[in-house]
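K.L.:
Build me a structure from this.
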Amino acid sequence: MEAYRCDRASDTHTVMPLAVVLAESTADVQVAVRWAAQHGVPIVPRGAGTGLSGGATTVAGCIVITTERMRAVQVDADTRTVVVQPGLLNAELKAEVARHGLWYPPDPASFQICSIGGNVATNAGGLCCVKYGVTADYVLGLEVVLADGRAVRFGGALIKDVAGLPMVKLFVGSEGTLGIITEITLRLLPAQPAHRTVAAWFDSPAQAAAAVAEIATGIRPSMLEYMDRLSVNAVEDHLGLGLDRDAAAFLLAGVDELDPHGRDLARIIEVCAAHGARSAAEVEPPRAAELEAGRRAAIPAVEERGRVLLEDVGVPIPLLGELIAGIEAISRANDVEVAFFAHAGDGNSHPLVVFDNEDRDQQTRAERAYGEIMTLAIRLGGTITGEHGVGRLKRPWLRSQIGDDALEVERRIKTALDPAGILNPGTIFKETQE
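P.N.:
Below is the predicted model:
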């Protein structure tokens, strides 16, 4: 059971669970939840364990219910929908629907190893969400096992359905605190259009951030990613792609090839050049695939430099430059490395605070920097989490972002659906009233 104590956030405050339930059906989940409710045993729901906010961290006396074996998938090409169990991986879903000439857009960087259930639980995003939206934009229906063991269905395979309260939206992003998702109905799009890619290198983060703001204002790119020098060098050490180690910032932008005249592509190159890019040009598909793979590998690449505290703060796009400058100041003040990369086109960033796990003083400074970055994002009118979820690691800053009244309303919903507080205690909400 050791492997089920935490998710990829590697929270050190874990315990061995009483048991791990390897559910293979909704009925299995119901049996486990009813037993736990009867005996007052906490439940930690779990998907593939790739979460980055500690949302699958065990607590004392808990059982873990994992949906990793629930992997059924059924595509309806006529309605462009798919019914899928939560254990299927994002990449597997993409491959299955592609066989029917369809496309499921949400694509977290971890799409090859993360599960659809986990994506729904955290409302995951990804590289293409700047144009095509996040997980919540594709969820039409859910089957959810509630805290008393009942299995309830919300929504279904309809594009428009406003009968009753929007319960589907309530459960998407709820991180297993309101119920355990056992089946998901998703809408699909026609096959992904061909796309073209621009790579641009800058001598300063401010130049790149200004380019991002202008690009995002004028067009809807299908991808607009940012990496700083530290991230680029970590990826280059990791993969050896021939990246420009000396550049201060890197933008990877994409457009769907729907305009035969390539006006959006030309506009991206023009804007990057106007903001001082040392180079900005279209790259051929094989090179584009390498660069995209490099961007997706940023987290594991930076992890090779030491232990990391990973964030996913977001700010309004025009304030991305202020966020970058503020994080650089926090890094200097605390004398710790902070690697920065971002889904820049929607303002969602991933600062990684790097430290030596054996150096207690450095760890203290890293933890202080971690909190200061979230405080900075809130001050800029942003969020402490754009796509990874609050989990346990970001919970101390939630009140500062949403305020007392909003937190009280959310607590009321939690209490109404889980009066005994057995579902994922400590995730989003404290285990006891603050």
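
K.L.:
going forward, measure contacts between C-alpha atoms and count neighbours the same way
P.N.:
Fine.

K.L.:
Helices along the stretch 1-150 of the chain, start to end?
P.N.:
Taking DSSP state H, counting those that start in this stretch as the criterion, the stretch 1-150 of the chain carries its helices at 26-39, 90-98, 116-122, 129-132.

K.L.:
and for comparison, fold this next one:
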Amino acid sequence: MNVMTKAAPRIGDSRLGDRLRRETGGEVLWTAGDRGRYATDASIYQIEPVGVLVPRSIADVEAAMAICREEGVPVLPRGGGTSQCGQTVNRALVIDCTKHLRDVVAVDPDARTATVRPGIALGALNDALKRHGLFFPVDPSTWARCTIGGMAGNNSCGSKSIRYGLMADNVLGIDALLADGSRFRFADLPDNLGADVPSGIADLIQRLRALGAREAEEIAARFPEQLRRVGGYNLDALTPAARAAGRGNLARLLVGSEGTLAFSAALDLRLWPIKPRKALGICQFPSFRAAMAASQHLVTLDPEAVELVDRTMIDLGRSIPIYRATIDRMVRGEPDSLLIVEFHGQEDAPLAAALDRLEEMMADLGYPGSVVRCIDPGFQAAVAEVREAGLNIMMSMKGDGKPVSFIEDCAVALPDLANYTERLNAVFERHGTRGTWYAHASVGCLHVRPVLNMKDPGDVRRMREIAEECFALVREYKGSHSGEHGDGIVRSEFNEPMFGPRIARAFEAVKDAFDPAGLLNPGRVVRAPKMDDRSLFRYHPDYAADAAVTPALDWSAWPGPQGGLLGAVEMCNNNGTCRKFDAGVMCPSFRATRDEQHLTRGRANTLRLALTGQLGPDALASEEVHAALRLCVSCKGCRRECPTGVDMAKMKIEAMAARARKHGINAKDRLIATLPRWAPFASKAPFLAAARDRIPGLASLSERLFGFAAERSLPRFRRDAFRDSELPAPDGREGEVILYPDAFNRYFEPENLRAAARVLAAAGYRVAVARPPKGARPLDEGRTLLAAGLVEEARAEARRTLEALSSFPSPVIGIEPSSLLTLRDEFPALLPGEAARALADRALLLSEFLAREKPRLALKPVAPAAHIHGHCHQKSFGAFPAAVAMLSLVPGLKVMPITSSCCGMAGSFGYEAENLAVSKAMAELSLLPAVRAAPADHLIVADGTSCRHQIADLSGRTALHSVRVLEMALA
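P.N.:
Below is the predicted model of the structure:
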């Protein structure tokens, strides 16, 4: 039996941390918050690690493993942390490969192979392979963030396994670091090992092959004949029959071993040619059973994939704004279940014929006219996004009851699928719950999650009972109890009932041959803890909300303690969509730093630990929480792009408010927060503020005193600031709109507000301005106050503004996204009630208003093209398409949206010296290269004040607000 050679040091042992710092070049993460962020994956478990190492090289990994071997400390390799079963949590030193060990070592296009480091994300790999016309075909729904090393650890499969097989079928070799310090490339080796194989490795291989020969008969009898079998170790690769059939590659044994046998320093992969054309048929079924029964017939059409979307997913998807329109296009009538049948090829005509055959088959099955043809690439991409978000859509249920992963990926033969799923639904019903179903109907591996409350001991008991009944059913159908997501904690204990005691002992023999001291991820696959040991749960028996926490905002949309705040934070299920390597806004600080701490998931975990007292008393105001949130730019990207709706920008306000209450705020933050109050005076003497950037030495002094980066120029106050008196007061007459002058455009770029008034007037509207009482300062939505955590002061400003704007029913039009959208987003949280909701409903960006009303404007050409960068809040609220559409009104103007995340300026963030490097890194990811590449006669457009300043500061190009372009085009 595996026993560590020494007693493992305590969690956070400073001596071990110091040694790792001295003897490796990696980043050593050792605080309670660091450990807490790595204590969870996408499973139900939470196990605090000893500490975390982020290696910069494989040499760092070798050194760390040597230290751990001497100290008797277990080692846990970790990729994207998206495991469903608890593979990537353990009382061990976690080695996070995703920051630095993510390069493509080599590509051989002729041989169709690639060698990669373990931390590269699948999406990033396939992006790099495109120029060769190749791709790696194993495609889990987490493809944009799961790593190749993690996929090998779990023997991942994905939707196209019916065509390309599993990870084990596509890994040709693994350069492995073993627990004893040796290193060897496990691959397809001859029966007679050469002299170049070290004696220790040769002995290991011979022992393994002898075990395979000895247990060949038992393996043949007990291993399910299913494509989707990823439980236990791949002992079948060790048998003489496998070697004779060309399936004796020793890398197959390491694939699926969940980091328990070796560390993968590099992986050799089989690549496949890209098929550039695709066609989808979305088949509608009146019942779930009908869809299951049809699967065995649909696969005879030789599709690339057949994926299930059930009624629960349809309904939940419609409730999420980012998916609603796609779901509506996917369904015809009110089906109970959908099967998405996917065909790939080189040309369109054969794919169209395949869809014709699909329609004929569906008619033969009794469902004529039930196929929605999906040919348009944009629609296909949207469908893929919905399908890939299946897990997160299911997890968007609010409240403590959630779909729980523990029997998620059992696989049975297709002829048995309808009966198996029906019987399993009956099991759920007997236990007073229901299951959510989705995913791989093509291979009989449906992801099913019963809805249970893991905080309830009764539901924990039901989980065990359901698991035992489900696995008994799977064995009856000669299926596999682990068809994609591996064993981890949740299924390892069931390997013996699944495979029998003799195979279970063989699994242990393999583990002991590779790792006799139990160094590598102990307790997974073999000698596992009980799956329902609540001490290992994220919601462990002592888990409870800190009663001392009183939220500053309204979180009542989420049930639970702390006014719903903890429930909102717990919506993060750790699946890591925020780690995606491309597209969208989320999460800009993580893209720049690649640190788990600066990720929406990492921040949510930090907040959850703080709100439940796991980081000590008053932790919401602590340095640990502040450090996690410091680089959050409140872009609101997660508000829209996180499938479970984790709104970190709003959560940051809570943490900032708690910190401000306990510690107050410094002079710099107070200066920025109160800018709308003192800006009227600064605009009367703008030369005083401008002196900072003109008089030598003052910029450096401002950096020392206030933290403003000396190399940054600050916004210039304008003597001709916009005055409310330039427009009439509202009177509620027909055709009236109320222009909302935000502080940034009012005092820094008043020409934008004047352009908005002129465009609206040209469109036929009476433009008015709501005014405060005589002598009072202009209205302010409190955006800058909220950013500093001064919630009560922001609430007072919101109340003043709400009173002024609620008196008139006119649309309220703004041009600065961060300001106007505060009326839509934060006002209802600051001032719960009908008045704030009514204002939110009629608060529109100018582009949204014009898109809705479609007024006639006489416009003339102004430029050949405009490259437009979307403000993060525009994207979060789905308003960016309206900005693009508004520019498209200009004759002859080619509108070219820039694919970018946050510009990196983000209010005052980019002006601060401590954030300067990260601010620049965010801009350099995609925005600045696109701006620099734009021809000189093309316009650069950005509707955010900060975005325009960042572009000017770092590229030298002048960016215009879109309303200025429209004003220039007025005939």
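
K.L.:
of the helices of the stretch 1-150 of the first structure, which approaches residue 3 of the first structure most closely?
P.N.:
Of all these, helix 116-122 sits nearest to residue 3 of the first structure, with 16.8 Å by Cα to Cα.

K.L.:
what's that closest one in contact with?
P.N.:
Applying Cα atoms under 8 Å, 6 or more residues apart in numbering, the contact partners of helix 116-122 of the first structure are 46-48, 51, 67, 85-90, 124, 135-136, 139, 171-176, 181-182, 184, 387-389.

K.L.:
now do stretch 380-390 of the first structure
P.N.:
In this structure, residues lying in contact with stretch 380-390 of the first structure by Cα under 8 Å, 6+ apart are 51-53, 55, 122-125, 173, 175, 311-316, 319, 323, 348, 374, 377-378, 394, 397-398, 401, 427-428.

K.L.:
now stretch 354-368 of the first structure
P.N.:
Residues from elsewhere that reach stretch 354-368 of the first structure, judged by Cα under 8 Å, 6+ apart: 302-303, 305-309, 334-339, 353.

K.L.:
Turn these into JSON lines, columns for secondary structure.
P.N.:
Below are the contacts of stretch 354-368 of the first structure laid out as JSON lines (DSSP: H, G, I helix; E, B strand; the rest coil):
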{"residue": "302", "secondary structure": "helix"}
{"residue": "303", "secondary structure": "helix"}
{"residue": "305", "secondary structure": "coil"}
{"residue": "306", "secondary structure": "coil"}
{"residue": "307", "secondary structure": "strand"}
{"residue": "308", "secondary structure": "strand"}
{"residue": "309", "secondary structure": "strand"}
{"residue": "334", "secondary structure": "helix"}
{"residue": "335", "secondary structure": "coil"}
{"residue": "336", "secondary structure": "coil"}
{"residue": "337", "secondary structure": "strand"}
{"residue": "338", "secondary structure": "strand"}
{"residue": "339", "secondary structure": "strand"}
{"residue": "353", "secondary structure": "strand"}
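
K.L.:
Pull out the buried residues from these.
P.N.:
Among those, those classed as buried by 16 or more other Cα atoms under 10 Å are 302, 303, 307, 308, 309, 334, 336, 337, 338, 339, 353.

K.L.:
which position in the second structure aligns with the second one?
P.N.:
For residue 303 of the first structure, the aligned position in the second structure is residue 395, judged by TM-score structural alignment.

K.L.:
Pull up the gap between its match and residue 118 of the second structure, please.
P.N.:
Applying Cα to Cα, to the nearest Å, the value for residue 395 of the second structure to residue 118 of the second structure is 28 Å.

K.L.:
Pull the number of nearby residues for residue 605 of the second structure.
P.N.:
Around residue 605 of the second structure there are 25 other residues, counting by other Cα atoms under 10 Å.

K.L.:
So the nearest residue to it once chain neighbours are set aside versus residue 255 of the second structure, what's the distance?
P.N.:
Closest residue to residue 605 of the second structure apart from its sequence neighbours, by Cα to Cα, 6 or more residues apart in numbering: residue 37 at 5.8 Å. Per Cα to Cα, residue 37 of the second structure is found 26 Å from residue 255 of the second structure.
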